[in-house]
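Participant: Below is the sequence, then the predicted model.
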Amino acid sequence: MADSVERLYQAVLAARDLDPATSRTARLFRGGSGKMAKKLAEEAIEVVIDAVNGDRDAVVRESADLIYNLTVLWASAGVRPDDVWAEMSRRETLFGIAEKVPKSALKIADAATLHPVRRPITALETHAARKRR
């Protein structure tokens, strides 16, 4: 997959200066990072809705759109796919492939019984505090 994303990234870079009238990628670049971020968020929401509705095929299609829009945003921000893969590799080394809890916090022998404390989600806590006022 990394090769596919790299090819997509290179195609995005090649298309960014094309005519916005004929290139969706060029239109996104012309619209700026705000437009790119909005499109990325829209695609993420579509993936979520399709997943909640149990529409696997739509999740696949919308996920491809999501990756495209993420790649456009990366290109705009000067982020290369290899930068993201390096960060993923760094996290895997520190936390494990599917974990966010540092390995040092885990006792390997007790891993099956460990229940890590969840970090608070600040945005939700702030929202809840505002509602109580």
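Facilitator: Noted; the coordinates are in hand.
Participant: Only C-alpha atoms from now on, for both contacts and neighbour counts.
Facilitator: OK.
Participant: residue boundaries of the helices in this structure?
Facilitator: Using DSSP state H, the helices assigned to the chain run over residues 2-15, 24-52, 56-77, 81-95, 122-132.
Participant: Give the other helices and strands that the second one contacts.
Facilitator: The one in question is helix 24-52. Packing partners of helix 24-52 (3 or more C-alpha pairs under 8 Å, 6 or more residues apart in numbering; DSSP states H and E): helix 2-15, helix 56-77.
Participant: Of the ones you listed, flag the one that's most buried.
Facilitator: Greatest average neighbour count among the helices and strands packed on helix 24-52 goes to helix 56-77 (a mean of 18), per mean count of other C-alpha atoms under 10 Å.
Participant: neighbours of Asn53, just the number please.
Facilitator: 11 (other C-alpha atoms under 10 Å).
Participant: gap between it and Glu46?
Facilitator: Distance of Asn53 to Glu46, computed by C-alpha to C-alpha, to the nearest Å: 10 Å.
Participant: and if you look at Lys39?
Facilitator: 11 Å.
Participant: cool, Gly96 as well?
Facilitator: Using C-alpha to C-alpha, we find Gly96 at a distance of 29 Å from Glu46.
Participant: ok, the two, which is more surrounded?
Facilitator: Legend: neighbour count by other C-alpha under 10 Å for Gly96 and Glu46, higher for Glu46 (19 against 15).
Participant: ok, now which ones touch the more buried one?
Facilitator: Val59, Glu62 (C-alpha atoms under 8 Å, 6 or more residues apart in numbering).
Participant: show me the contacts for Ala75.
Facilitator: Contacts for Ala75 (C-alpha under 8 Å, 6+ apart) come out as Tyr9, Val12, Leu13.
Participant: Settle this for me: Leu73 is touching Met36, isn't it.
Facilitator: Yes: here Leu73 reaches Met36: they are 5.9 Å apart, a contact under C-alpha atoms under 8 Å.
Participant: any idea how far the nearest residue to Pro81 once chain neighbours are set aside is from Val48?
Facilitator: Distance criterion C-alpha to C-alpha, 6 or more residues apart in numbering; nearest residue to Pro81, sequence neighbours excluded, is Glu6 at 6.3 Å. According to C-alpha to C-alpha, Glu6 stands 25 Å off from Val48.
Participant: A further structure is provided below for comparison with the first:
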Amino acid sequence: MIDIDGVDFAKGGGLVPVVVQDAATLQVLTLAYMDRAALEETVASREATFFSRSRGGRWRKGETSGNRLDVVSIMPDCDADALVLKVRPRGPACHLGSTSCFGAEDAPGLGRLARLEATIAARAAADPATSWTARLLAEGPKRAAQKVGEEGVETALAGAAGPDEELASEAADLLYHLLVLLRARGLPLQAVLDVLDARATAGG
């Protein structure tokens, strides 16, 4: 996961700062610190473990609250004296109950799509009588695909002749129904992003 021996703990007096990001939305969740032992424990357990400067010792995130951070990747910066930890949070990252320690704002930019994907997945277990998302998923991929087709036409018409507000609204409907279709087929949004990444790498 990471070459622990290559991390420069000495520069920070035995600690390195750690930027913690949601692996799906890339939202910055918190800033913490690790000593070598905390990093070793994080690698071994694949759960974020930090060094608390106020407590003077190591603590695993979520030990009390249950809001643990499952580690996806650990990346050092160019000087190997700071880390980026990408995680899958099991609840709010902030002790105040918000998703991020940096304010109550939800995932910004394209991260909003990943948050929407997670919401759609959660709604799959809802009552189809009260949740449009649950109903679409219960009706299967063909129904979701039909809605993508309908919304695609409406988006195209709005793009050709409608005002900006209408185009934005129809495009939002299209993106939502496309994510529902992906969920109905068992495909994550990341599969689409991987295709785009491969095309960009190939120079397409």
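Facilitator: Yes, it's here. None of the values given here were measured: they were computed from a predicted structure.
Participant: Tell me which residue is most central in the first structure.
Facilitator: Computing the C-alpha centroid of the first structure and ranking residues by C-alpha atoms, centre = their mean puts Leu70 first, at 6.6 Å.
Participant: Aligned counterpart of it in the second structure, please.
Facilitator: Structural alignment (TM-score structural alignment) places Leu70 of the first structure against Leu178 in the second structure.
Participant: ok, back up a step: wait, which of the helices and strands packed on helix 24-52 of the first structure is closest to Arg90 of the first structure?
Facilitator: Taking C-alpha to C-alpha, helix 2-15 is the member of those nearest to Arg90 of the first structure, at 16.1 Å.
Participant: for that closest one, packing partners?
Facilitator: helix 24-52, helix 56-77, helix 81-95.
Participant: Those helices: which one's closest to Ala2 of the first structure?
Facilitator: Closest among these, using C-alpha to C-alpha: helix 81-95, at 7.7 Å.
Participant: mean per-residue distance, the closest one to the second structure?
Facilitator: After superposition onto the second structure, helix 81-95 of the first structure sits on average 1.0 Å from its aligned residues (mean C-alpha distance after the TM-score superposition for the first structure).
Participant: which residues of the second structure does that helix align to?
Facilitator: With TM-score structural alignment as the criterion, helix 81-95 of the first structure aligns to 189-203.
Participant: in that stretch, what counts as buried?
Facilitator: Leu189 (16 or more other C-alpha atoms under 10 Å).
Participant: do stretch 25-40 of the first structure as well
Facilitator: Neighbour counts over stretch 25-40 of the first structure (16+ other C-alpha under 10 Å) mark Thr25, Ala26, Arg27, Leu28, Phe29, Ser33, Met36, Ala37, Lys39, Leu40 as buried.
Participant: does the last one really touch Trp74, like I thought?
Facilitator: No: with contact taken as C-alpha under 8 Å, Leu40 of the first structure and Trp74 are classed as non-touching, separated by 10.9 Å.
Participant: hmm, back to that, please say which position in the second structure the residue nearest to Pro81 of the first structure maps to.
Facilitator: Under TM-score structural alignment, Glu6 of the first structure pairs with Ala114 in the second structure.
Participant: And for the residue nearest to the centre of the first structure, nearest residue in space, chain neighbours not counted?
Facilitator: Leu40 (6.1 Å).
Participant: what does the one you found align to in the second structure?
Facilitator: Match for Leu40 of the first structure (TM-score structural alignment): Val148.
Participant: separation between its match and Leu175 of the second structure?
Facilitator: Distance, Val148 of the second structure to Leu175 of the second structure, by C-alpha to C-alpha: 8 Å.
Participant: cool, Ala160 of the second structure as well?
Facilitator: Distance, Ala160 of the second structure to Leu175 of the second structure, by C-alpha to C-alpha: 18 Å.
Participant: cool, and Gly159 of the second structure?
Facilitator: 15 Å.
Participant: Likewise for Val43 of the second structure?
Facilitator: Distance, Val43 of the second structure to Leu175 of the second structure, using C-alpha to C-alpha: 36 Å.
Participant: swap in Pro188 of the second structure?
Facilitator: Pro188 of the second structure is 14 Å from Leu175 of the second structure, where distance means C-alpha to C-alpha.
Participant: Then Ala134 of the second structure?
Facilitator: Between Ala134 of the second structure and Leu175 of the second structure the computed distance is 17 Å (C-alpha to C-alpha).
Participant: which residues touch the residue nearest to Pro141 of the second structure when sequence neighbours are not counted?
Facilitator: Of all residues not flanking Pro141 of the second structure in the chain, Ala184 sits nearest, at 5.2 Å (C-alpha to C-alpha, 6+ apart). If a contact means C-alpha under 8 Å, 6+ apart, then Ala184 of the second structure has Leu137, Gly140, Pro141, Ala144 as its contacts.
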